[in-house]
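[1] with the input below, show me the fold.
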Amino acid sequence: MFDNSNQEKGVTVVDINKEMRDAYLQYSMSVIVGRALPDVRDGLKPVHRRILFAQHELSNTHDKPYKKSARVVGDVMGKYHPHGDAAIYETMVRMAQDFSMRYILTDGQGNFGSIDGDNAAASRYTEVRMTRLAEELLADIEKETVPFGPNYDDSLEIPTVLPAKYPNLLVNGSSGIAVGMATNIPPHNLGEVIDGVIHVINNPECTVDDLMGFVKGPDFPTAGVIAGREGIMQAYKKGRGVITLKAVAEIVQAKDREEIIVTELPYQVNKAKLIESIADLVRDKQVEGISDIRDESSREGMRIVIILKRGENASVILNRLYKYTQLQTSFGIIMLALDKRNQPVTFNLKNMLEAFVDHRRDVVTKRCIFELKKAQERAHILEGLKKALDNIDAVIATIKASKEANAAREALMAKFEFSERQAQAILEMRLQRLTGLERDKILAELAELMKQIDWLKMVLADVREIYKIIVDELQDIRKRYADTRRTEITGDMTDIEDEDLIADESMVVTITNTGYIKRIPVEEYRVQKRGGKGLKGMETKEEDYVNNIFTATTKTMLLVFTDKGKVYWCKVHKLPLGNRTSKGKAIANVVQLSNNEKVRAILPIDQFEENKYIVMLTERGIIKKTSLDAYSNPRTAGVIALTTDLDDAIIDCKISDGASDIFVATKEGMSIRFNEADVRPMGRTARGVKGMTLAKEDIVVGMEVFEKGSKDTILMVTQSGYGKRSELEEYRIQSRGGVGIITQKTTDKVGLVVGTRKVKATQEVILSTDKGQNIRMKVSDISVLGRNTQGVRLINLGEKEEMVTSLAVVDDEEVAGEEVH
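    A predicted model of the protein is given here:
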């Protein structure tokens, strides 16, 4: 309840909700109109306009000596802008920075900051004056072309908008945050914008698409590259859009490594902070392969040198820098400005150019009216002087006969019908005007004025003449101030993945028992004869050894299956590149494994084809078949591939066509072959069915999928380096779940089975030992023997080597033309 007694005491009772709403509305409109948003006509916020007008009043033009910045700031603050001197000076500093403004409006002398984010010197140390182009914004301001209003204390008049001979809002852009709205207009090329304005004048029915033939897109002072035109089109048509800006970088070959040279940055990117962010990425190992960063920028221009480590792919590293640093940024365009009614409006490109044309039409019209008025006033005086000269003797006699000036003026007006102004001009005329030469000057000036008056009347009577004047003035501005475009606009932006920049090369991928992984160019493994000692391979700890090795291309997708039954995704090119003797990197640093997970199988996938399946097998002989499509959407955290028992784990995975034969081999030399049709397709998280019945201590070591009619042979390799090939026909088809038949004699001499692979005679095989030794040999050098045999020696183990740990098959096309040693 309101207390009515307060009203009797002179206290006004108000509704707090309404009062707060009204007060906030007034505040927000004050911010919108008086501080944050530019005027579409001259492209200036009040503070910019006041800085330029103050310099105009000080005659601080481009052809005059510089004035102290503090002097200008003091005039602006004391006369027109009742805010802090720091805010005014910061605005003036930005108007002088060639990396902030596309066309600077303040010619600064002294330290005005840098692209590294360094602050300008104090205003008492720097000096300023207007640039020629800034003066074009104020041209004709004294000819009553724009409205003036009172300053903050009603003691002075200040223009509410400048005449602006060119569309400064688009040319220099603007940004600001108001209450509930924001603007972010990028700078443009002066020549292109003027061409667009002229096209609007000559073709009022043109479309935004037509105008984009002239105004190509934003043109930033720091150059750079705009990737894609979609964002530009959206902004020009709807007033809002997002563009992608990229730095200009070049890859150069140094002595023994590559370097990335950055010469242009995206707009408003702080160079020093950019270099610091790159260094942080290198330190945190988010971007690897960079050995040093140098800033070699000078007066000649921008130059950031990124030095890479030997053997690193510069294209991939540059692409990652674009992805993770401000070498690539987004610029959100919001073409919001105040219209001539001081209302915030989101403009499209054509509307914005039309608003400027309307403003210039008003300015030129008012200027013509002002000049016509002045010309008519002057002609009126000259007509009086001419009439007086024609009757000079009578005029002189009249003046002489008068007692005082007022009487003489009255007498002239009465006798010769002069106006008061004409009579006053005659009284003030010097005697030298009576000479013949001066008389001719008066007549010539009068004739010229009459021509000007006729022309001005003709212009004011036809708006087309006004537009001709506007076009002529714009073409003059273009001729004197336009320059070439700095920012390049490229085709549509696409998300470039690292593999798009990688050559499609064959790699050998190795994984150790403790989870270290690497990729090696297949050429590093030279071919040897069967029974050789092999080449030195990965350096491993005593308790570690290579337990999985296979070939793939750099662009192959790897499905990484773990002992917990989960699957993760990884591209081969993202694996660390090593050589035969390097250790590699822990796979947990490449794939985000969960706690205590171990990689048990890796399946290379070139593409996720339809009607293909992944067949999974566990150590305990459980088999499952799932559609390959179920794994086509990579997830960083991985997904469930197979629900396993606590004492079981995935041992192998293969791709099948759904109608093949499955071959399974065990550690103790048993095997089984059955039709894939015996295994029905299951969901991704299903447990699977029994594929083979195993002896108590036996486990599965490998699986192969044979398509119908396959001529491949079955390769078996044992721990002691023995191996053989057998024909598939030696293995009869059995029912799924059986105990199988013998495939390899396992004795103390040959050891237990390490693995099995299907091979062609044209292929090659790579064997790895527990000490990192590798041997690469032709499959054709391995004898084809019966199923129930022990095989032949494939590799001689060294004194400290205990066993062969893994084998991989290299396709024939990967080794074509390679010399055999």
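[2] for the rest of this, base every contact and every neighbour count on C-alpha atoms.
    Will do.
[3] following the longest helix along the chain in sequence, what is the next regular element?
    In terms of residue count, the longest helix belonging to the chain (DSSP state H) is helix 349-390. With elements assigned by DSSP states H and E, the helix or strand that comes after helix 349-390 is helix 392-401.
[4] could you also give me the structure for this next sequence, so I can compare it with the first?
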Amino acid sequence: MSSDVPDVDPEDVRAAQVTNARIEDEMEQSYIDYAMSVIAGRALPDVRDGLKPVHRRILYAMHEAGVTSRSPHRKSSSVVGETMGDYHPHGDSAIYDTLARMAQDFSMRYPLIDGQGNFGSIDGDPPAAMRYTEARMAPIAEELLADIERDTVDFQPNYDDRLEEPAVLPSAIPNLLVNGSSGIAVGMSTNIPPHNLGEVIDATVELIETPDATVEDLMDHVKGPDFPTGANIVGRNAVHKAYKTGRGRVRVRAEFEVDEEEGRIVITELPFQQNKSRLVERIAEDVTEGAIEGIRDLRDESDRDGIRVVIDLKRDAMAEVVKNQLLESHLERTFGVINLALVDGAPRVLDLKETLEHYVEHRRDVVRRRSEHELEEREDRAHILEGRLKALENVDSVVETIQDSADRDAAKAALEADYEFSEAQAEHIVRMQLGSLTSMETQEIESEYADVTARIERLETILGDPDELDQVIVDELEAIKDEYDDERRTSFIEDSGSVTHEDLIPEEECVVVMSEDDYIKRMSLEAFRAQNRGGKGIIGTDLKEGDSVSSVFIANSHDYLLAITNRGQIYQLKTYEIPEMSRTARGKSAVNLLDLDDGEEIQAVVDCDRVGEDVDEERYLTMVTRDGYIKRTSVEAFENIRSTGIRAIRLEDGDELVDVEETDGDADLVIGTADGMAIRFDEDEVRAMGRSARGVRGIDLEAGDRVAGLAAVDPDRHNWVLTVTENGYGKRSDVSEYRVQSRNGKGLIDIKTGSRNGSVVAIEAVTHGDHLLAMSADGQIMRTRVEDVSTVGRNTMGVIVMDLETTDEVSCLDIVPAAIATDDGTNGTSDPNETESETPETDATAADVTEAGVAGPDTEDE
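    The predicted structure follows:
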């Protein structure tokens, strides 16, 4: 029988399934899909673990195969095959190239693969074939995978839905910054430099403890990139820009030594990712073509111990010219920083703080999920142990119940009904062996139950208190730092590749004068010749009405100066940045040089270059306040000072900074007061503190007294303690006269004060050949040899040092070190009628009171 339904033309069916589309729209959408696949799936690292998918899959495949740092090395071809077959179907070549790079100590700051065999060289030699090399995870790579089995991260299906792979690794280290990353996607690229592990961890801890920390605060810890090949970063501005914006161009210069006596230049470190063999070839080509002149021979003497490229110069060659030619063409490279990473699957350019914030949030999620997972396990175990303990309490009846049951299921049902055991407890009890019913087993169960319940309480605390969870992260980071931290390899150098403004400034010793109204200027030290003590001095500055001199100090024109204000902020500037003016000029307002706030005044200035010169040991800024507080902070804390200043000390209301000395940790500190008391104690009594600390009590002041100054005494270098009063009197006393005692004591009598002497202005440690530069409030300056000031005992009135007008007084002084105090001439006269005034020591009772030196209550606030 024929059908009434008409036949359907197959061509019509196919035509109905076709959708019309504009070719432009289809191409655009297809390209976007392709681009996002490359961006998210291949080329860019995740901000959380710092890995691209191929890195993550190689490490996870090794983890699943048990190829850890404690296992024997495995053939690289085996690792590549398992990775490609299970997780990354993009070809063995791409996987092996990635594995080899993770094993290269010249490519990774902290290699993630422990390779055995030829994995390539800095000369550009390729790795041996994967069948010849072997690999296993490096110990630090295991920190990236730690706790991955404890539900710490999400898993996703692999490419064929046969297995699951982690979407991200737990990453106990901030790997994105530590090892960096580079890659080219569609329309974008990333280039993140490696960093020092300890510095990045310190910055991460700082961010956890101080969430409102700025990028500048974090840069106090992260000094800059730390490349595996070492070399030097030229200048800091580009690094700072990269950290603040996520982009920057950092100049990296090779480490080399110019030996003019031998006539050679020796290169020992190369910029990151520079091919050594190609470098030598290019230099040779330039020498052959005449682009570089003066090179006689060039050879590569590198070995397993490090790089050594020797460039021998011709006899008549100028080493400085050859060096500049090499710098211009070969020994410097630019590292373009692009801090681009995936955040929630989308590419973003991040600054330093944002990068660490995303990592910290990831670690919080990991630790929270790990704690929840462990808590569930521990609660399950506690539940079982509670059932076992309950069964042991009723052991006879429980055993009898089980014996009377027909089978195991009946026994479990009877236990649940008669003793209210849960199903899990009943299942465990019926499977217990008789040997577990001994008293020894009972004690072990009770001990384990106590441990489990204690751990449950700890986990509940961590999950219930964000501060406790953060502390867990901090503790784990500190432990990793202790395990893997090492010294920086990349150093910072000044930009000396071209002539700068500083090169045009002659190096000379300067006198810097500052007034109460913050007018500042510098003058050549040669303008002030030494006079005999008791002279009037010469004009040092022209003050406006109502202003007076606040400080005077000696510095080299190229020295770095640290200026600390009454608000505890510290600023940095070069001496040559202070305008040079004549003796009769007023100076320039300091607000034109430093970004001071309204009401902020400079209280003390430290010349870091002068005191820290040729000293390798750690240095400290030791500060003392008017109310007797003292603190010291490592100079390293002040290496990166912003234009707006950073905190140097926390001052109490009404207190102010009086004096600052740079010390080395081995000095004795002498605090002098306005009323003529002094206390000497070991520097170790003031432990190093952070920038924002207030400090500890240095001296117990009498009512109405205040600190006048601080002297750092090195008994091997200093002979005397020099004290000068406001009426122009002063004296030298042997260092031995000031016995060492505990800080926060009353101290000893240093000098007699009163109507003749006035209050103490300053106290200094001096030695043979030093000069004293004293300045009065009205602007007179007098320079004299310290040895012209008589040596007398402590409890004396001293002799006249500077002849002052009736309305004038000594405002401040500084010491010209013997090394630069070369002026032997005299200019001025001493007072021939001036006689030394000594007062004998007071009687025993008074001495007992003034020299008791008993430490008072120790008040410390950090």
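[5] just want the angle from the longest helix of structure 1 to helix 392-401.
    Using axes from the mean of the first three to the mean of the last three CA atoms, to 10 degrees, the inter-axis angle of helix 349-390 of structure 1 relative to helix 392-401 is 80 degrees.
[6] which part of structure 2 lines up with helix 349-390 of structure 1?
    The aligned range for helix 349-390 of structure 1 in structure 2 is 352-393, by TM-score structural alignment.
[7] same check, this time on stretch 164-181 of structure 1
    Counting by TM-score structural alignment, stretch 164-181 of structure 1 corresponds to residues 171-188.
[8] the matching stretch: end-to-end distance?
    25 Å (CA to CA, to the nearest Å).
[9] excluding chain neighbours, give the residue nearest to Val546 of structure 1 in space.
    Thr512 (4.0 Å; CA to CA, 6 or more residues apart in numbering).
[10] report how many residues lie close to the one you found.
    Applying other CA atoms under 10 Å, we find 25 residues neighbouring Thr512 of structure 1.
[11] that one matches what in structure 2?
    That one, Thr512 of structure 1, aligns with nothing by TM-score structural alignment.
[12] wait, Thr512 of structure 1 sits on Asn547?
    Yes - counting by CA atoms under 8 Å, Thr512 of structure 1 does reach Asn547; the two are 5.3 Å apart.
[13] quick check: closest non-adjacent residue to Arg783 of structure 2.
    Nearest non-adjacent residue to Arg783 of structure 2, counting by CA to CA, 6+ apart: Leu773, 4.4 Å away.
[14] quick one: secondary structure of that neighbour?
    strand (DSSP: H, G, I helix; E, B strand; the rest coil).
[15] quick one: contacts for it?
    Ile781, Met782, Arg783, Thr784, Leu813, Asp814, Ile815, Val816 (CA atoms under 8 Å, 6 or more residues apart in numbering).
[16] follow-up on the earlier one: for the match of helix 349-390 of structure 1, give me the average deviation versus structure 1.
    Compared with structure 1 after fitting, stretch 352-393 of structure 2 deviates on average by 0.4 Å (mean CA distance after the TM-score superposition for structure 1).
[17] gap between that stretch and the chain center?
    Relative to the centre of its chain, stretch 352-393 of structure 2 is centred 33 Å away, using CA atoms, centre = their mean, to the nearest Å.
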